[in-house]
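1. This is a predicted model, with the sequence first.
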Amino acid sequence: MRIAPLASALLLSTSLALPCAQAKSDDEYNGKVLYRYSDENGVQVLDDLVPPRYVANGYEVLTPTGRLLKVVPPQLSGEELREQQRREAQQEADRQLLRRYNSVADIESARSRKLAIVEQDMAIMRSNISTLGKQIEQEEAAAARTQRNGREVAPELLQRIADLREEVAVLRERLSRREAEAESINSEFDQAAARYADIVGK
């Protein structure tokens, strides 16, 4: 059943003029509904179904008397959906930020606490690297003296030097990761502070 736009308008105007009859009809429509959508020419059509080609454009569900029951919005395109998801994710992140901190000063305090742990760890690793470096210098000096005296360097000494160098390499790798972590922490808290100031400033 396809109802022309003019008939649709008359149907709706009649329902507005007869509120008592509408109330009675609404109680008795037994689940029967009509659908209002726009065709390819932008003309509103009232029908008992929505052709599949128009579903993505959105439609309205009405009782036979014209009372609006539901509005089905147009489907979002892929880019529109991604943008909506991005906005929703940002809104949730903002809510979490406001729950976690009461001010920009709170954010800076949290930054300092988190960085202090990382920086302490880096200081220990730098100290250990320095100590190992001195041990390597001593062992290499001993090996050089042995060679100058025309003797063969003991395999155990060479292995000890190799082990110390490997230990230094491991520590340098760990230190590099910690330094990157410190940069990441600073970047994270820079963004948090800027976003917090932006939110409360709006």
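-> Here it is on my side, so go on.
2. contacts and neighbour counts: CA atoms only from here.
-> OK.
3. helices or strands up against whichever helix in the chain runs longest?
-> The longest helix of the chain (DSSP state H) is helix 155-201. Packed against helix 155-201 by the contact rule (3 or more CA pairs under 8 Å, 6 or more residues apart in numbering; DSSP states H and E) you find helix 78-100, helix 104-148.
4. okay, now the one to match up with it:
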Amino acid sequence: MIRLTRLLQSLGILAAGLTLSAAVTAGTLYRYQDQEGNPVISHTLPQEASQRGYEILTTSGRVIETVPPALTDAQRAAKEAEEQARVAEREKQARQRAADRQLLRTFSHPDDVVRALERKLEQMRSLIELKQGNVVNIRSQIRNEQSRAADAERAGRTIPVEVLHKIQALQQDISETEAEIARQESAISSTVADYEAMADRVEDLTEKQRTKPLPGEMPPESQGGQLPQ
């Protein structure tokens, strides 16, 4: 008897829940626009109308939810482009933070950047001087081979083929070495610009000012005229 009573109670609760759910569903209204743009209020929502956006109302007319229209292909593409731009910006900022951390691990003061640049330029200029010395030596070898060729001509002999080939090879060496020197000299300007940017960034991050000038730059105390007494 007790089991039967409990079963009847459970069935009653279930029936009450189903009745309440049905009542809520029956009391839901949808407001949307038909294909002609006319407002429609209905207990049902056509599939094509849902794509245009709609509102869910209570029986008293209160809006409980607004569903926006489905995005067009152009709007969806624009939204994806905006999201990609946001992701790219976040990645850019993350890379900048990582670069800043590495920069501060290397340089604690902007003057440290200037000192590092001075050492770098000294190495680059030493390499240029070395290559320029190589060019001088190669030119000397060319003159020697040309002298051998001239001696052969004066003696009425044919210039040895190996002499001609060697002169051509040495001239090619000069062209390649001079091209390397030109690239190295061009790299000096870009290196100075890179280190100047690093010095400026370290100034911003540490809030410390440079006291050492960059190579070719006026000392900080002499920029902007004489300091007031």
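-> The structure has been received and is ready for your questions. These numbers were taken from a predicted model, which means no experiment stands behind them.
5. Quick TM-score on the pair, please.
-> Superposed pair, TM-score by TM-score structural alignment, normalised by the length of structure 1: 0.56. Supporting alignment: 142 aligned residues with a CA RMSD of 3.6 Å.
6. thinking again about what came up before, most neighbours per residue, which of the helices and strands packed on helix 155-201 of structure 1?
-> helix 104-148 (a mean of 14; mean count of other CA atoms under 10 Å).
7. Report the angle between that helix and helix 155-201.
-> If you take axes from the mean of the first three to the mean of the last three CA atoms, to 10 degrees, helix 104-148 of structure 1 sits at 170 degrees to helix 155-201.
8. mean offset of helix 104-148 of structure 1 relative to structure 2 (after superposition)
-> Helix 104-148 of structure 1, aligned to structure 2 and superposed, deviates on average by 1.8 Å (mean CA distance after the TM-score superposition for structure 1).
9. Against which helices or strands is that helix packed?
-> In terms of contacts (3+ CA pairs under 8 Å, 6+ apart), helix 104-148 of structure 1 is packed against helix 155-201.
10. relative orientation of the helix it packs on and helix 78-100 in degrees?
-> Angle, helix 155-201 of structure 1 to helix 78-100, by the same axes, to 10 degrees: 90 degrees.
11. and the most centrally placed residue in structure 1, how far is that from Q75 of structure 1?
-> Nearest residue to the geometric centre of structure 1 (CA atoms, centre = their mean): A89, 5.2 Å. Between A89 of structure 1 and Q75 of structure 1 the distance is 20 Å, computed by CA to CA, to the nearest Å.
12. Please apply the same query to E139 of structure 1.
-> Distance from E139 of structure 1 to Q75 of structure 1, counting by CA to CA: 73 Å.
13. can you check S15 of structure 1 too?
-> Distance from S15 of structure 1 to Q75 of structure 1, by CA to CA: 30 Å.
14. just S127 of structure 1 next, same as before
-> For S127 of structure 1 relative to Q75 of structure 1 (CA to CA), the value is 61 Å.
15. Not counting its neighbours along the chain, what's nearest E140 of structure 1?
-> Spatial nearest neighbour of E140 of structure 1, excluding adjacent residues (CA to CA, 6 or more residues apart in numbering): I161 at 7.2 Å.
16. contacting residues around that neighbour?
-> Neighbour list for I161 of structure 1: I136, E139, E140 [criterion: CA atoms under 8 Å, 6 or more residues apart in numbering].
17. would a markdown table of these with distance to N41 of structure 1 be doable?
-> Formatted as a markdown table, the contacts of I161 of structure 1 follow (distance: CA to CA, whole Å):
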| residue | distance to N41 of structure 1 |
| --- | --- |
| I136 | 84 |
| E139 | 89 |
| E140 | 88 |
